[in-house]
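In: based on what follows, work out the 3D shape:
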Amino acid sequence: MLDYDIEAARYDATRGGVPRARAAARAVLALVPERAGTLLDVGCGTGLVTERLTRPGLRTFGVDASLGMASVAAGRVGSGVVLGDSRRLPFADACLDAVSAVWLLHLLPDAPAVIAECARVLRPGGVFVTTVDKDAGHDVESDVAALLAPYRVTRAHDAAPRVLAVAAEHGLRRAGEARFTGHGQGLAPADAAQRVAGGYFASALELTEDQSSVLASELSLLQDPEVPRADPVYRLLALRKEA
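Out: As a prediction, the model looks like this:
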């Protein structure tokens, strides 16, 4: 996994920046009930999405385990950002109206523990909104996607059926879904080759060292190596806590 304390300084520039964050925030808010007064963004990273999770009457908080990420987020969101483990959230039981986790669960082998924590801090009737099948969102029709497809992980940590099953164990039931475009995230072959070689796809691809070298070479030989392919489309699920 990446060292997010180091990545914090350049994270936004390499992840689609404001257009991607704006699309994510709009999709999340569309699934958060209008009556919600509080929202916690778990794994908030640099706060680029978090600072856009705003509307009249909604107070937004953020939590992240990386000091580097949380420090950047605090500069955007203010004192509402805290340093904390998503498996042991520094919030009381049943104290929040909504919780979001955008591009988080796919990174975590212990995603069930995070889902359980999000359920714990929600009030009855509250909503947990999370991205699912994140890496599958990149499987748009392109030559890059075709080369990556055989190596996609077969049991993603954020696979929708797995998330729904774990959520049900903690009193969370499906309440809706949405999709949004990952603006600026369409991969050019040269960029994909560099990321494969650098191990950036550790959560998305199952590769041996030899396979990484071969795949990186194949990607670098594709036509128009500097031209980004289609942007991914991400999926969000809303899960409501039973009263």
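In: from here on, contacts and neighbour counts on C-alpha atoms
Out: Noted.
In: could you count how many residues lie near the residue nearest to residue 89 when sequence neighbours are not counted?
Out: The shortest distance from residue 89 to any non-neighbouring residue, by CA to CA, 6 or more residues apart in numbering, is to residue 117 (6.6 Å). Residue 117 has 19 neighbours, counted by other CA atoms under 10 Å.
In: ok so residue 117 is a strand residue?
Out: No - read with DSSP: H, G, I helix; E, B strand; the rest coil, residue 117 is helix and lies in no strand.
In: contact partners for it?
Out: Counting by CA atoms under 8 Å, 6 or more residues apart in numbering, residue 117 makes contact with 86, 87, 88, 89.
In: can you check residue 23 too?
Out: Neighbouring residues of residue 23 by CA under 8 Å, 6+ apart: 180, 181, 182, 183.
In: if you rank those by neighbours, which is first?
Out: Comparing the contacts of residue 23 by number of neighbours (other CA under 10 Å), residue 182 comes first, having 23 neighbours.
In: just the helices in this protein please.
Out: Listed in chain order, the helices found in the chain under DSSP state H are 4-7, 17-31, 67-77, 111-121, 143-148, 160-169, 189-198, 209-220.
In: for comparison, sequence B:
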Amino acid sequence: MLDYEREADVYDATRGGEPRAEAAADALLGLLPEDTGRLLDVACGTGSVTRRLAAGRPGLRVTGADLADAMTRYSAARLPGAVVRADSRRLPFPDGTFDAVTSVWLLHLIDDPDDVRAILRECARVLRPGGMYLTTVDKAEAHDVGSDIDAVLVPRPRHPAPDASETVAAHAAVYGLVPAGQARFPGVGQGRSPRSTVADLRRGWFTTLTPGSPLAEQLAADLGTLPDQDRPRPDPVFTLQAFRKG
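Out: From the prediction side, this is the model:
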């Protein structure tokens, strides 16, 4: 996993910035009931999405939580007094505190299935009965847009995605969360170019490829033969899954 203490300074600039945050927040708000009062944004990162949730609906009281100190400094500056440093596996809130809980671009980062289950358990625990949990699923799949870059990357190792929609739904059901809708939104500004993909390979963004390994370097060389080295291919399209607590 990337070091998010170090990533904080460049996170927004390398992840689509405000346009992507706006697209994510709009999709989240579209799935939330109008009467949602208190919302917890788990793994809120720099707060770019969290801030838009707070601004996007009058009366919505938003709290952000993130484990990385550097991330919470950014998010706290955007939402003064509304951000806490917290481990998503052990949330520091009483049972049933929130009407809604969101976790955007979190579950795909979690290597241990027990940790995925712990996160879902905690998100369900702090939800009131009837509350909504919204999370992104199938993130890696979203980045496969059928481009020439994806064709080059076919030989890279794969492992079961911790945020696979079927896996998340199965874990969620254990904690009384039932599917309650879905939305899709573009990863604005995140379309890969060959040159940027090589840079990502060498900085460890592809978690099944060790930077500098023979396979990583072979893929980098193959990417270097593609045309239009700096032309972004299509943006990914992310999926949000909503669950309701019974």
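In: TM value for the aligned chains?
Out: Laid over one another, the chains give 0.96 as their TM-score (TM-score structural alignment, normalised by the length of the first structure), with 240 aligned residues with a CA RMSD of 1.2 Å.
In: for the contacts of residue 117 of the first structure, which single residue is the most surrounded?
Out: Going by other CA under 10 Å, residue 86 tops these with 21 neighbours.
In: thought that residue was touching residue 112?
Out: No - look at residue 86 of the first structure against residue 112 with CA atoms under 8 Å: they stay out of range, at 10.8 Å.
In: got a list of what residue 103 of the first structure touches?
Out: By CA under 8 Å, 6+ apart, the contact list for residue 103 of the first structure reads 130, 131, 134.
In: look up how far residue 74 of the second structure lies from the aligned residue in the second structure for it.
Out: Using TM-score structural alignment, the equivalent of residue 103 of the first structure in the second structure is residue 105. To residue 74 of the second structure, residue 105 of the second structure is 17 Å away according to CA to CA, to the nearest Å.
In: what's the closest of the helices of the first structure to residue 230 of the first structure?
Out: helix 143-148 (9.8 Å; CA to CA).
In: and that closest one, which stretch of the second structure?
Out: Residue span in the second structure matched to helix 143-148 of the first structure, by TM-score structural alignment: 148-153.
In: and if you look at stretch 158-172 of the first structure?
Out: For stretch 158-172 of the first structure, the aligned range in the second structure is residues 163-177, judged by TM-score structural alignment.
In: count the residues that sit near residue 2 of the first structure.
Out: Residue 2 of the first structure has 10 nearby residues by other CA under 10 Å.
In: tell me how many other residues surround the closest residue to it other than its chain neighbours.
Out: Excluding the flanking residues, the one nearest residue 2 of the first structure by CA to CA, 6+ apart is residue 200, at 7.5 Å. Residues near residue 200 of the first structure, counting by other CA under 10 Å, number 14.
In: cool, and residue 42 of the first structure?
Out: There are 27 residues near residue 42 of the first structure, going by other CA under 10 Å.
In: quick one, what contacts it?
Out: Residue 42 of the first structure touches 62, 63, 64, 86, 99, 100, 101, 102, 104, counting by CA under 8 Å, 6+ apart.
In: the fifth one: what's it in contact with?
Out: Just to be clear, that refers to residue 99 of the first structure. Here residue 99 of the first structure is in contact with 39, 40, 41, 42, 118, 122, 127, 128, 129 (criterion: CA under 8 Å, 6+ apart).
In: residue 94 of the first structure: which of the residues you listed is nearest?
Out: residue 122 (4.5 Å).
In: hang on, isn't residue 46 of the second structure packed against residue 77?
Out: No - taking contacts as CA under 8 Å, residue 46 of the second structure lies outside contact range of residue 77: 9.0 Å.
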